[in-house]
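In: I'll drop the sequence and a predicted model, then ask my questions.
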Amino acid sequence: MKLNRRSFVKWASLTPALALPAFACSTSENQDSSPPSSAIQPLNLAIQPISREERLSRIAKAQQLMQEQKIDALFLEPGTSMKYFLDFDFFLSERMVAAVIPAKGDISYICPGFERDKVEELVKFGNQVLTWEEHESPYALTAKLLKDLGTPNQKIAMEERCRFFLYEGIKNETARLNFVNGDGVTAGCRMYKSLAEIALMQAANTATIEAYKILFDSLEEGMNQYDFRDIAADAHKKLGFNGSIGANFGEWSAFPHGSSKTQVLKPGAIILADGGCTVEGYKSDISRTIVFGEHNDRQKEVWDVVKEAQTAAFELAKQPGTTCEQLDAAARAVIDSAGFGPDYRYFSHRLGHGIGMDGHEWTNLVRGNDTPLQAGMCFSNEPGIYIVGEFGVRLEDCFYMTENGPQYFTQPSPAIDQAFA
């Protein structure tokens, strides 16, 4: 199977040797309502940043994977993978700032000469910072670094989000080297979350559920989706987090990612909301579909089918050996059998995606991905039915795999008129 975001090659050696215990969701899921905005207090969550020791273990695992895959070095530029391994965060521009993690040896950084002091302030792992002046080539400097590190396999991995002009520039200076997608290393580490990562994702989900409660208590006839978005951002902020939740009303909820047209909330309209927040770099992603006022039979029929599909996928995840594509098939079978098929006609997207430091990351619950579920993997479970001209329904809760099966970060909605468990 080709290695990419839609299908991830199963590296047998990557299965984490740990059992993840179930985390108790600390949200007040049984509350009937939330306090008024003026009374909202920051959530008192026990948030522990990722430790230096854990990052060192990530670097060691990346080097182990490189050695197994006969890769000489991994090239990173600023982004979530560089943050994941090196706790290094820098902005992107046309000037190269990068790090090279060799299969063996110390980490090196490359930056413009005038940025050296700033970069050195940010470096926490490794101590070699190589610089280039404005008239010089960072690509030639990188080529020399790779030569000095030693490249017996003549194989360099580049993180998948690395921009093309950097790849091209370095490749032109190192004709003897082969460049490969670095997913086998980066995803090979990041797909499997540690206990510390799970805890941070739990905190993010807890915060977003509380923001949803505040938000749904603030709904008013005549508001538009931008009012909705602003209230959601303010709720997250008052709770002590940066987050956002968007929504589409009525017929525009049939667009899975919404419409840019201004929508006005009216009684009886479906509200399809989707959003999350970030805690220490880790994401939440939750969708809720409710009706503003009284629902009708048609809305309930569709909502109940989506709920059944979400439940079917989660229940299947409890069976050892289940693959990613089997979860998608289980949810799709429920929707098809209810008359909302065939195939992608109304359930127009995959069942779910991986989640962690990126809102969408490895690997996906989608047809063709025969990767087995393993402890530490985290996914969204988000079936939907979208009927253009009427409305759409999507229910999304994220879960993580333990040695004993799946555990939700948030409890799914029990019914169309009960958004929270």
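Out: It's in.

In: going forward, measure contacts between C-alpha atoms and count neighbours the same way
Out: Will do.

In: part of a strand, is residue 392?
Out: Yes - the assignment for residue 392 (DSSP: H, G, I helix; E, B strand; the rest coil) places it in a strand.

In: surely it touches residue 258?
Out: No - using CA atoms under 8 Å, residue 392 makes no contact with residue 258, being 9.9 Å away.

In: what do the two both touch?
Out: residue 252 (CA atoms under 8 Å, 6 or more residues apart in numbering).

In: and those two? which has more neighbours close in?
Out: More crowded of residue 392 and residue 258, by other CA atoms under 10 Å: residue 392, with 29 against 19.

In: from residue 347, how far off is that one?
Out: With the distance defined as CA to CA, to the nearest Å, residue 392 ends up 10 Å from residue 347.

In: who touches both of these two?
Out: Shared contacts of residue 392 and residue 347, defined by CA under 8 Å, 6+ apart, comprise 384, 385, 386.

In: and the longest strand for this protein?
Out: Determined from DSSP state E, the single longest strand within the chain is strand 270-279.

In: what comes up buried for that strand?
Out: 270, 271, 272, 273, 274, 275, 276, 277, 278, 279 (16 or more other CA atoms under 10 Å).

In: what about the closest residue to the last one other than its chain neighbours, neighbour count?
Out: It refers to residue 279. Spatial nearest neighbour of residue 279, chain neighbours left out: residue 204 (5.4 Å); criterion: CA to CA, 6 or more residues apart in numbering. Under the neighbour criterion other CA under 10 Å, residue 204 is assigned a count of 27.

In: residues touching residue 204, list them.
Out: By CA under 8 Å, 6+ apart, the neighbours of residue 204 are 276, 277, 278, 279, 282, 283, 284.

In: work out for me the element the residue nearest to the fifth one when sequence neighbours are not counted sits within.
Out: The shortest distance from residue 282 to any residue that is not its chain neighbour, by CA to CA, 6+ apart, is 4.4 Å, and that residue is residue 357. Using DSSP states H and E, residue 357 maps to neither a helix nor a strand.

In: I'd say residue 357 and residue 283 touch.
Out: Yes - judged on CA under 8 Å, residue 357 makes contact with residue 283 at a distance of 5.8 Å.

In: try it against this one:
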Amino acid sequence: MTTSVAPFTADDFAARQRRAVAAAADAGLGGVLVTPGPDLVWLTGYQPTAITERLTLLVLTPDAPATLLVPRLERGDAEASAGAPALTFADWSDGDDPYAAAAPLLRPDASYGISDSAWALHLLGLQDALPASSYRSLTHALPMLRAVKDDAELARLAGAGAAADQAYGEIVDVRFAGRRELDVAADLADLLRRFGHEQVDFTVVGSGPNGANPHHEAGERVIEEGDMVVLDFGGLRDGYGSDTTRTVCVGEPTAKQQEVHDVVRAAQQAGVDAVRPGVACQEIDRAARAVITDAGYGPQFLHRVGHGIGVTTHEPPYMVEGEEQEIVPGMCFSVEPGIYLAGEFGVRIEDIVTATDDGARRFNTTDHHLRVVS
């Protein structure tokens, strides 16, 4: 499937880098250190072809140009990245001490935010080279760095959501009964790729009692008539994530199956309805959870109600009790309550939404009613 989104430019990456430096200063940090992973892609457009033990480090500080330290053998690839014009480059060779190469780029006694994906090997190496320095994970130090999306990012997330919806629109027409969960999961992965996903991250197919495990991986179980089946699937399209869940029934549902699905559907709607600027993230969880608790299934709702999404399918902010970060327009996250009845079945319904000036806009719009499949 051909897409037509415009690529991000060096100016886009430079603006993100300035945003990161400003956020670090507000948090009392001397700068931001970024190793290979989603933060590096978001800030530079560069993703090494192979993440190895060799140190790659983006250094963002208020008193120096944005500098990317790379192994010399990978410098050519780094200089070809979309964000390269916004960067200064430094390199080191095999046999050199990479931490000695990094040290001149840093203040010896500063505190830095560092990527969650940084290897312990590299963090310990920096601490040895700069014993007076200190480090905080970016999730804790700058949790909102990537949380608020611009228009170009919102367009990519909307496209990813629409593509996942197209996949769901076709998977409900395949045969479920008599096939393994793995077979349906393979169909879902093929559909996601057909509708433009360059990366499939997960295809959860939880049938019957397996659906009561929220993170069940598709397995050898043969789907049977009467099963509820949780379908949770997503990945990356144009570099941004999709993640949606619907629960279907193989044949007509029992009264109990229909009741549980109706409760989850009402809870999911309550969570979406609670989204508006200025509301704490935890209120989305509370709104959805209250519906499930009032229906008598509170202990069977086992997880938070949502997570952020962007260049990864799970990132801050999290819609969970205790998260007091206020929602602002442009935040994008899931709303996905569920009920899990051990030994019987599970139900989950999930949409990705973005906060707007006055509420929420869904990126998933497929029907929330219980779909009967064959």
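Out: Cool, got the structure. Computed from a prediction, not measured in an experiment: that's the story for all the values here.

In: what number of residues lie near the equivalent of residue 94 of the first structure over in the second structure?
Out: Matched by TM-score structural alignment, residue 94 of the first structure corresponds to residue 53 in the second structure. Look at residue 53 of the second structure: counted by other CA under 10 Å, it has 9 neighbours.

In: how close does residue 53 of the second structure sit to residue 373 of the second structure?
Out: 48 Å.

In: go on, residue 315 of the second structure?
Out: Taken as CA to CA, the span from residue 315 of the second structure to residue 373 of the second structure is 33 Å.

In: ok, now residue 43 of the second structure?
Out: Distance from residue 43 of the second structure to residue 373 of the second structure, by CA to CA: 44 Å.

In: again, but for residue 61 of the second structure
Out: Where residue 373 of the second structure is concerned, residue 61 of the second structure sits at a distance of 55 Å (CA to CA).

In: more neighbours: which of those two?
Out: More crowded of residue 61 of the second structure and residue 373, by other CA under 10 Å: residue 61, with 25 against 21.

In: where do the strands of the stretch 151-300 of the second structure begin and end?
Out: Along the stretch 151-300 of the second structure, the stretches classed as strands by DSSP state E, counting those that start in this stretch are 199-207, 228-237, 240-241, 244-250.

In: which residue numbers in the first structure go with the third one?
Out: Translated: strand 240-241 of the second structure. Against the first structure, the aligned range for strand 240-241 of the second structure is residues 282-283 (TM-score structural alignment).

In: distance from the matching stretch to the second structure after superposition?
Out: On superposition with the second structure, the mean distance recorded for stretch 282-283 of the first structure (mean CA distance after the TM-score superposition for the first structure) is 0.3 Å.

In: work out for me the element the residue of the second structure positioned farthest from its centre sits within.
Out: Most distant from the centre of the second structure: residue 95, at 36.8 Å, with distances by CA atoms, centre = their mean. Here residue 95 of the second structure, judged by DSSP H and E, is contained in no helix and no strand.

In: what does it align to in the first structure?
Out: Aligned partner of residue 95 of the second structure by TM-score structural alignment: residue 135.

In: look up how far residue 112 of the first structure lies from that match.
Out: Counting by CA to CA - residue 135 of the first structure and residue 112 of the first structure are separated by 10 Å.

In: kindly report the same for residue 67 of the first structure.
Out: Distance of residue 67 of the first structure to residue 112 of the first structure, computed by CA to CA: 30 Å.

In: what's the answer for residue 170 of the first structure, then?
Out: On the measure of CA to CA, residue 170 of the first structure and residue 112 of the first structure end up 16 Å apart.

In: how far does stretch 339-357 of the second structure stretch from start to finish?
Out: 31 Å.

In: now do stretch 76-91 of the second structure
Out: Stretch 76-91 of the second structure end-to-end distance (CA to CA) = 11 Å.

In: again with stretch 130-138 of the second structure
Out: Using CA to CA, one end of stretch 130-138 of the second structure lies 19 Å from the other.

In: onto which residues of the first structure does it map?
Out: Counting by TM-score structural alignment, stretch 130-138 of the second structure corresponds to 174-182 in the first structure.

In: please point out which parts of the matching stretch sit buried.
Out: 174, 177, 179, 181, 182.

In: show me where the stretch 1-150 of the first structure has strands.
Out: Counting by DSSP E, counting those that start in this stretch, the stretch 1-150 of the first structure has strands at residues 73-76, 98-102, 108-112, 128-132.

In: pull the number of nearby residues for the counterpart of residue 274 of the second structure in the first structure.
Out: By TM-score structural alignment, residue 274 of the second structure lines up with residue 316 in the first structure. If you count neighbours by other CA under 10 Å, residue 316 of the first structure ends up with 18.
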